Every structure is written in structure tokens, then in C-alpha cells.
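Visitor: Kindly generate the corresponding structure for this input.
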Amino acid sequence: MALKITDECINCDVCEPVCPNQAISMGPEFYVIDPARCTECVGHFDEPQCAMLCPVACIPKDPAHVEDAQGLMQKYLRLTSQPV
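Guide: Below you'll find the predicted structure:
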């Protein structure tokens, strides 16, 4: 499942540079995560870097974008142009 950034975001700029998939960008009011690019860091790290470093813990899993580990790995392979 992709992650999302809630409106508790303080725009501290910690999450965006650590995202290996460039899934995080500035939205109209606070940072947002593109669910088409978010793999929860599967293929890169053991845990989501943005959530791990967020000082206000405002990056939960997004129930609107449910994916299992296999789906996240397939997305990672697609994003990195590796054969699935």
C-alpha cells in the first residue's frame, strides 16, 4: 500500500530528498505522495525512509491504495526498468 502525508505535515523538507522513487513533491499546502510511484521503499530499503525520518509522524499507510509486498516489488521493478 502506498503511503500518504496528512495535513499535520509541517513542510520540514525531510521526506522529499530521501524518497528513492521521487514520489514526494510539494502540494498546494504541504507535501504529497504520488501513489503510482510510492513503493514504501521496497527494493531500496527495509522500511519507508520518509516515515522513519518524519519528525511529526504524519506519514501513515494510505488505505485508498492497498498493495501487498509483491505488488510493491513489481512497481519497484517497473520504476527502475528492470524485467518483471
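Visitor: can we go C-alpha only for contacts and neighbour counts from here?
Guide: OK.
Visitor: quick one: buried residues of stretch 21-35?
Guide: By neighbour count on 16 or more other C-alpha atoms under 10 Å, the buried set for stretch 21-35 is Asn21, Ala23, Ile24, Ser25, Phe30, Tyr31, Val32, Ile33, Pro35.
Visitor: Give me the longest helix you can find in this protein.
Guide: helix 69-79 (DSSP state H).
Visitor: which secondary structure element contains Ser25?
Guide: In the assignment (DSSP states H and E), Ser25 maps to strand 24-26.
Visitor: what does the helix or strand that that strand is followed by contact?
Guide: The C-terminal neighbour of strand 24-26 among helices and strands, as given by DSSP H and E, is strand 31-33. If you take C-alpha atoms under 8 Å, 6 or more residues apart in numbering as the criterion, strand 31-33 is touched by Leu3, Lys4, Ile5, Cys9, Asn11, Glu16, Ala23, Ile24, Ser25, Met26.
Visitor: Test my guess that the first one contacts Arg37.
Guide: No. Contact between Leu3 and Arg37 fails when scored by C-alpha atoms under 8 Å: they sit 10.2 Å apart.
Visitor: To compare against the first, here's the next sequence to fold:
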Amino acid sequence: MAIMITEECINCGACEPECPNTAIYEGGVEWRWADGTALEQVELEDGTVIDAHEPQPPLSDEFYYIVSGKCTECMGFHEEPQCAAVCPVDCCVEDPDYEETEEELLAKKAWLHGE
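Guide: Predicted coordinates:
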């Protein structure tokens, strides 16, 4: 599963620098597929191809958020999700809407980083 940040987030920012995929953003901040990755283009689910450097709208305006398409649960980098390990209020939890196997997460890591 990807990790998500719940509404209990206190906006401390401890999680953001810990993410090896740059999948965590401050509320209200635009995100990019290319941030922290080797991606130049991304094919969306509907088949549209976009420039990975193109800004995407924030997923939350109120608190930090995780882009599930970039989250690998730190698989291949660490033994556990680092955002959850450093969160002082335990609001970094598994996202039930994005269930992925270990193999899928490692494949996503390889895709993100051009491996």
C-alpha cells in the first residue's frame, strides 16, 4: 500500500525530507512527477502523456500530503516507511485505496529512478 497522511497532521514537516522519492509535499504546494525522480514523461491512466516537470495541483490545501503514484513505502531504500517512523502524531498510515505488493512497489521504485 502507499502511505497517506491523515487529517491529524500538525504540519510539522518532519516527514517531507525523509521521503526518498520526494512524494511528500506541504499543503497548498504544487507537485511534480520529476521532483526527486528520473522521470521526464509520465503516461496517465487515461493514456495521456505529460511532461514530468509540469506542475500538478496540490492534493491538499490544509496539511502535508503524499502523492500515491510516487510512494513506494520506502521499499528498496529503508526497512520501513520513514515518514511514519518520524511522524510525532502517527498520521502517516497505509492508504487502503492503493494496495500494492512488494514486487509492485519495487517496480515503481525502478520506474521512478530509471533503474
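Visitor: Give me the TM-score for these two chains.
Guide: Here the TM-score for the pair of chains, by TM-score structural alignment, normalised by the length of the first structure, is 0.96; 82 aligned residues with a C-alpha RMSD of 0.5 Å.
Visitor: Which members of the buried residues of stretch 21-35 of the first structure are the farthest-apart pair?
Guide: Between any two of the buried residues of stretch 21-35 of the first structure, the greatest separation by C-alpha to C-alpha is 18.5 Å, found for Asn21 and Phe30.
Visitor: Nearest to the middle of the second structure, which residue? Look it up for me.
Guide: Centroid-nearest residue in the second structure: Ala23, 2.8 Å away (criterion: C-alpha atoms, centre = their mean).
Visitor: Show me the helices in the first structure, by range?
Guide: 15-18, 49-53, 69-79.
Visitor: right, so of the ones you listed, which gets closest to Val42 of the first structure?
Guide: Val42 of the first structure sits nearest to helix 69-79 of all these, at 6.0 Å, using C-alpha to C-alpha.
Visitor: In the second structure, which residues correspond to that closest one?
Guide: With TM-score structural alignment applied, helix 69-79 of the first structure matches the range 102-112 in the second structure.
Visitor: again, but for stretch 30-39 of the first structure
Guide: Aligning stretch 30-39 of the first structure against the second structure (TM-score structural alignment) gives residues 63-72.
Visitor: Gly71 of the first structure: which of the buried residues of stretch 21-35 of the first structure is nearest?
Guide: Pro35 (12.3 Å).
Visitor: Identify the residues contacting that closest one.
Guide: Ala2, Leu3, Lys4, Ala23, His65.
Visitor: wait, doesn't the fourth one sit right on Cys38?
Guide: What it means is Ala23 of the first structure. Yes. With contacts counted by C-alpha under 8 Å, Ala23 of the first structure reaches Cys38, the gap being 5.5 Å.
Visitor: can you tell me which of the contacts of strand 31-33 of the first structure lies nearest to Glu47 of the first structure?
Guide: Checking those against Glu47 of the first structure by C-alpha to C-alpha gives Leu3 as the nearest, at 11.7 Å.
Visitor: related to what we said a few turns ago, would CSV of the contacts of strand 31-33 of the first structure with distance to Met52 of the first structure be doable?
Guide: Below are the contacts of strand 31-33 of the first structure laid out as CSV (distance: C-alpha to C-alpha, whole Å):
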residue, distance to Met52 of the first structure
Leu3, 12
Lys4, 13
Ile5, 13
Cys9, 14
Asn11, 16
Glu16, 13
Ala23, 16
Ile24, 14
Ser25, 17
Met26, 19
